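Undergrad: Structure here, sequence nowhere to be found:
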């Protein structure tokens, strides 16, 4: 729980709830499946070879998804004016997208980081959480 709490936007309540709900983490092959389980990925409708993406799927545990999104909103408000790579990435996203879309994108990224930390027993490294532009 304490290792997960080092991620911006994941506090002690969110970390505890995630660990309690996940149980066997081998159920997920990758972080994308974990984020999809939380309902933090776009809903997709495909027809005739054309894929259309809509809002988030809202599948999975509503409480966990709410915790992740609210944590992401808190991290967004604290990222203003900082110069670390994650804050710069959030600033660029904020210029292009609606704040709610940015919050869900950050919640998705945090979910993938949580999955990586749960499966690999690694410590959180903020510099590795965002690709260099």
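TA: Yep, it's here. The model shown is predicted, which means the values in this text are computed figures rather than measured ones. Residues are numbered from 1 along each chain as shown.
Undergrad: Every contact and neighbour count from this point should use C-alpha atoms.
TA: OK.
Undergrad: Report how many residues lie close to residue 106.
TA: Here the number of neighbours of residue 106 (other CA atoms under 10 Å) works out to 25.
Undergrad: Would you confirm that it contacts residue 70?
TA: No - with contact defined as CA atoms under 8 Å, residue 106 and residue 70 do not form a contacting pair (10.3 Å).
Undergrad: ok, residue 16 to residue 22 distance?
TA: Per CA to CA, to the nearest Å, residue 16 is found 10 Å from residue 22.
Undergrad: Equivalent analysis for residue 72, please.
TA: In terms of CA to CA, residue 72 sits 20 Å off from residue 22.
Undergrad: Looking at the two, which one has more neighbours?
TA: Taking other CA under 10 Å, residue 72 and residue 22 do not tie; residue 72 has more neighbours (25 against 15).
Undergrad: all strands in this structure, in order from the N-terminus.
TA: With DSSP state E as the criterion, the chain has strands at 42-47, 50-56.
Undergrad: The first one packs against which elements?
TA: Contact analysis of strand 42-47 by 3 or more CA pairs under 8 Å, 6 or more residues apart in numbering; DSSP states H and E lists strand 50-56 as its packing neighbours.
Undergrad: just checking, what packs against the strand it packs on?
TA: For strand 50-56, the packing partners by 3+ CA pairs under 8 Å, 6+ apart are strand 42-47.
Undergrad: Check it against this one:
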């Protein structure tokens, strides 16, 4: 943290002196402490983002697996239902039962990820509606409730 200010060997006293030196510098920037509510909302946003990334990765894996069997659909999460439909319509010669079971379990995983992301998003919207500044910001064209809440709860 304060390595540029350390003049000699690492000791508690040397560390304390370096911290004191760093704190009085006019160019030192300080990070404000987040409130519990800020930490909560930002944790919800990070959780939702992770779930969405996992869902996208699983859909891409499904697209690749089904492409090996000649079943192709367009890109995007909305097109995953096309893949599911094509799998259900494919005969056993095209997609063997063992592969069909494995692929079906991945579709179930996508459904679970979608449901969990929607649940977290609903929690974020609850926080958004409880914050007047977030609601005002969401009234700006192009800014929705998710963007508004992350902006409001990120700033200090």
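TA: Looks like it arrived, so ask away. Everything numeric in this text was worked out from a predicted model, so none of it was measured.
Undergrad: Tell me how the two chains score on TM-score.
TA: Remark: TM-score between the superposed chains equals 0.30 [TM-score structural alignment, normalised by the length of the first structure]; 66 aligned residues with a CA RMSD of 4.8 Å.
Undergrad: just to revisit the earlier point, would you format the strands of the first structure as TSV with distance to residue 86 of the first structure included?
TA: Rendered in TSV, the data for those read as follows (distance: least, CA to CA, whole Å):
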stretch	distance to residue 86 of the first structure
strand 42-47	22
strand 50-56	22
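Undergrad: need the ones you listed in a markdown table with distance to residue 116 of the first structure and mean neighbour count, can you?
TA: Formatted as a markdown table, the strands of the first structure follow (distance: least, CA to CA, whole Å; neighbours: other CA atoms under 10 Å):
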| stretch | distance to residue 116 of the first structure | mean neighbour count |
| --- | --- | --- |
| strand 42-47 | 21 | 11 |
| strand 50-56 | 22 | 11 |
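Undergrad: Ok, which of those comes nearest residue 12 of the first structure?
TA: strand 50-56 (24.9 Å; CA to CA).
Undergrad: Compute the inter-axis angle for that closest one and strand 42-47.
TA: Computed by axes from the mean of the first three to the mean of the last three CA atoms, to 10 degrees, the angle separating strand 50-56 of the first structure from strand 42-47 equals 150 degrees.
Undergrad: what about stretch 87-104 of the second structure, start to end distance?
TA: End to end - CA to CA - stretch 87-104 of the second structure spans 9 Å.
Undergrad: Now do the buried residues in stretch 46-63 of the second structure.
TA: Neighbour-count burial for stretch 46-63 of the second structure flags 47-48, 51-52, 54-56, 58-60, 62-63 (criterion: 16 or more other CA atoms under 10 Å).
Undergrad: Longest helix in the first structure, please.
TA: helix 99-120 (DSSP state H).
Undergrad: isn't residue 133 of the second structure right up against residue 152?
TA: Yes - contact criterion CA under 8 Å: residue 133 of the second structure and residue 152 qualify, at 7.1 Å.
Undergrad: ok, these two, which is more surrounded?
TA: residue 152 (18 against 15).
Undergrad: So that one: helix, strand or coil?
TA: helix (DSSP: H, G, I helix; E, B strand; the rest coil).
Undergrad: Please name the spatially closest residue to it (chain neighbours excluded).
TA: Using CA to CA, 6 or more residues apart in numbering and skipping residues adjacent in sequence, the residue nearest residue 152 of the second structure is residue 134, 5.9 Å away.
Undergrad: could you measure that neighbour against residue 44 of the second structure, distance?
TA: Taking CA to CA, one finds residue 134 of the second structure at 15 Å from residue 44 of the second structure.
Undergrad: More neighbours: these two, which one.
TA: Neighbour count, other CA under 10 Å: between residue 134 of the second structure and residue 44, residue 134 has more, with 22 against 19.
Undergrad: List the buried residues for the helix or strand in which the more buried one is found?
TA: Here residue 134 of the second structure, judged by DSSP states H and E, is contained in helix 132-138. For helix 132-138 of the second structure, burial by neighbour count (16+ other CA under 10 Å) applies to 134-135, 137-138.
Undergrad: again with stretch 73-90 of the first structure
TA: Result for stretch 73-90 of the first structure [16+ other CA under 10 Å]: buried residues 73, 75-76, 79, 85-90.
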